[in-house]
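J.: Mind looking at a prediction? Sequence and model below.
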Amino acid sequence: MNSERTVLVTGATGFVGSGVLRRLVASSDTKLLGLVRSRGAHLPINVFPVLMPDEGLMGSIDLQGVQAIVHCAARVHVMDDRAGDPLAEFRKVNVDGTLNLARQAVTNGVKRFIFISSIKVNGEGSEPGVPYAADDVPNPTDPYGISKMEAELGLQQLAKETGLEVVIIRPVLVYGPGVKANFQSMMRWLSKGVPLPLGAVHNKRSLVALDNLVDLIVTCLDHPAAANQTFMVSDGEDLSTSELLSRIGAALGRPARLLPVPVWLLGLGATIVGRRGVARRLCGSLQVDISKTRELLGWSPPISVKEALDKTVKAFQANKKG
């Protein structure tokens, strides 16, 4: 990397944004800026804070001297969104805020804009053995996925009009040390030896370790072939839910207790209690094809699923002890 280059990371204290900053601090002399909501936000050493304006991403952000932006900040998908108009709320941040930032990037001479999108742009699930590809026709079905798609389209149009180099990355479920939400819940259940009714689930799902996602993002900062492309990213090894739980259990040293409840019965029970979406994520397939990422960039996931799960579980156990 050019030591004179300045990179701004939005969502700098989030799971992905903080991972990007830690990697860049460790591997380069690039000047790093982190967009944060408060001056007291915790950032890695040698990362300079840039304060988010009161208007959020719709405000004016100091981009003087910035050559590249990694845009991780977003209004994220939530299970029980209580907003009166969820799509309007997602659009304010994920579409309007993103495009406002990108237009300011153009005005300030930023060369490359890396947008962390979502697999939800492609859809909620793929047919087994028919993975989503980067250049498939988008088919988002929820407000979050729709907002990410609209942001992608706006960025692509801006790139055509201005010459800004836009790189779009669509991650699947991201896990790694410090992961929260459902992945953390699975580790908690397994560590307690809770029996789980998922032994008969033989779906296929793509996952991506934080280290692998961050490695691709850093690759896309420099790679000339990344400009104005869309990439899928995964660990390159798809697992069923039962396989994933078994592997997490092995890493925990607590064999997973998986009961072979029929998938149709799980679906029925989830529907009755209003959790059909949870059942779809646990029992349905969602695979991505990363061949374009491999071939165009010469990129491969640097760490294996086993290595990534071991690191994730080790951090989980250390946190429990702490």
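T.: Perfect, I can see it now.
J.: Only C-alpha atoms from now on, for both contacts and neighbour counts.
T.: OK.
J.: For whichever strand or helix holds Ile168, enumerate the helices and strands it packs against.
T.: Per DSSP states H and E, Ile168 falls inside strand 165-171. In terms of contacts (3 or more CA pairs under 8 Å, 6 or more residues apart in numbering; DSSP states H and E), strand 165-171 is packed against strand 112-116, helix 143-162, helix 210-222, strand 229-233.
J.: show me what contacts the most centrally placed residue in the chain?
T.: Computing the C-alpha centroid of the chain and ranking residues by CA atoms, centre = their mean puts Pro171 first, at 4.5 Å. Going by CA atoms under 8 Å, 6 or more residues apart in numbering, Pro171 touches Ile116, Ser117, Ser118, Ile119, Val208, Leu213, Met232, Val233, Ser234.
J.: this is the other structure I want to compare:
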Amino acid sequence: MQINISRYSHSVLITGANGFVGKPLCAELLRQGQSVRAAMRLARVESLPLENIETVPIGVLDGETDWTQALQGINVVVHLAARVHVMKDKTADSLDELRRVNVDGAWNLALQAAEAGVQRFIFISSIKVNGEGTLLGRPYTAEDQPAPVDPYGISKFEAEDALRQLAYDTGMEVVIIRPPLVYGPGVKANFHSIMYWLEKGVPLPLGAIHNKRSFVALDNLVDLIVTCIDHPAAANQIFLASDGKDMSTTELLLRLGEALNKPVKLLPVPIWVLKTGAMLLGKQDMARRLCNSLQVDISKTCDLLGWQPPVSVDDALKKTAADFLQKS
């Protein structure tokens, strides 16, 4: 990943620093010579394998968390920590529980950050704030009216709303980034499962899907976050993130197979058959993600910040596949 060195030196607090996005973000900021403080749950403080990084243990993330120690001397906060949607976990899907962490927790941190003199607060939200899908060729934009559907998307939208009001009330700059599905080394969930089945050579009934979906490579998202740390035009803006290239599910599988150096066996099963079967099996959400479109327009991100995704889709998939194969 080639990232321009930040123009200024910052003291950056990163929440969720030992997570999927947090680890490479910490590493990149350290490479640039920035001062990084990593906030994470107490039990995971030792799990961040980086030197020259200060770690601060944080217990439960909610509206009562004390951030005093973590915020001392900090001028930028990147808030990655969140409670995410977990399949088959009814507790994680509770809107009240998601609000406790994602809304109350974010607002409490931001309020204390503003009181501590933090200049900029970068909030990693979700494209689910925009909604669950788009018509083909009609991507979401940063200016669209939010239309979250599931509890996670609703909680992220409510957090955004609270943070924008806080920015207005306090003068602290707030930057909101809404990524779609993020992939890269260490990716889990459905993306990991797809690589597993492709590597095993299992035929998949996904050879006739002509949707379009946006994704963002981990390196590209990290690059965008770093850009937003001190870019003057980022202040109080909402940005969508992606690789700038949309793919159908079928195209993604073919490219992943090439990255894995495995022949891909895709059966051209009609979409209506897939959706009917998914409905009978209670897997409608999975069918929606595989068959429907979800596109994002990053023209505002590129134009306002002078930013372009530095890593190509194929290079990012190769890096993801290489990590998967090494760990298999």
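T.: Perfect, thanks for sending it. Every value quoted in this text rests on a predicted model; they were computed, and no experiment measured them.
J.: so the strand holding Ile168 of structure 1 versus strand 112-116, what angle?
T.: Using axes from the mean of the first three to the mean of the last three CA atoms, to 10 degrees, the inter-axis angle of strand 165-171 of structure 1 relative to strand 112-116 is 20 degrees.
J.: following strand 165-171 of structure 1, which helix or strand comes up?
T.: Following strand 165-171 of structure 1 toward the C-terminus (DSSP H and E): strand 173-175.
J.: Mean distance between that next one and structure 2 after superposition?
T.: After superposition onto structure 2, strand 173-175 of structure 1 sits on average 0.3 Å from its aligned residues (mean CA distance after the TM-score superposition for structure 1).
J.: and the helix or strand following that strand, which stretch of structure 2?
T.: On the C-terminal side of strand 173-175 of structure 1, the nearest following helix or strand under DSSP H and E is helix 181-191. The aligned range for helix 181-191 of structure 1 in structure 2 is 189-199, by TM-score structural alignment.
J.: got a list of contacts for the matching stretch?
T.: Tyr183, Leu253, Leu256, Gly257, Leu260, Lys262, Val264, Lys265, Ala321, Phe324.
J.: Buried subset of these, written for ChimeraX?
T.: Here is the ChimeraX selection string for the buried members of those, based on 16 or more other CA atoms under 10 Å:
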select :183,253,256,257,260,264,265,321,324
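J.: Pick out the most distant pair among the contacts of stretch 189-199 of structure 2.
T.: Tyr183 and Lys265 (22.0 Å; CA to CA).
J.: related to what we said a few turns ago, may I see the helices and strands packed on strand 165-171 of structure 1 organised as TSV, with mean neighbour count added?
T.: Shown next, in TSV, are those (neighbours: other CA atoms under 10 Å):
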stretch	mean neighbour count
strand 112-116	25
helix 143-162	19
helix 210-222	21
strand 229-233	24
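J.: Any chance of CSV for those, columns distance to Ser185 of structure 1?
T.: Output for those, formatted as CSV (distance: least, CA to CA, whole Å):
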stretch, distance to Ser185 of structure 1
strand 112-116, 25
helix 143-162, 23
helix 210-222, 18
strand 229-233, 24
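J.: Ala308 of structure 1 is nearest to which of the ones you listed?
T.: helix 210-222 (7.8 Å).
J.: equivalent range in structure 2 for that closest one?
T.: Under TM-score structural alignment, the match for helix 210-222 of structure 1 is residues 218-230.
J.: Any idea how far the matching stretch is from the middle of the chain?
T.: 11 Å (CA atoms, centre = their mean, to the nearest Å).
J.: Let me see the contact set for Asp150 of structure 2.
T.: Asp150 of structure 2 touches Lys128, counting by CA under 8 Å, 6+ apart.
J.: That one matches what in structure 1?
T.: In structure 1, Asp150 of structure 2 lands on Asp142 (TM-score structural alignment).
J.: Leu245 of structure 1 versus its match, what's the distance?
T.: From Asp142 of structure 1 over to Leu245 of structure 1 the distance is 27 Å, taken as CA to CA, to the nearest Å.
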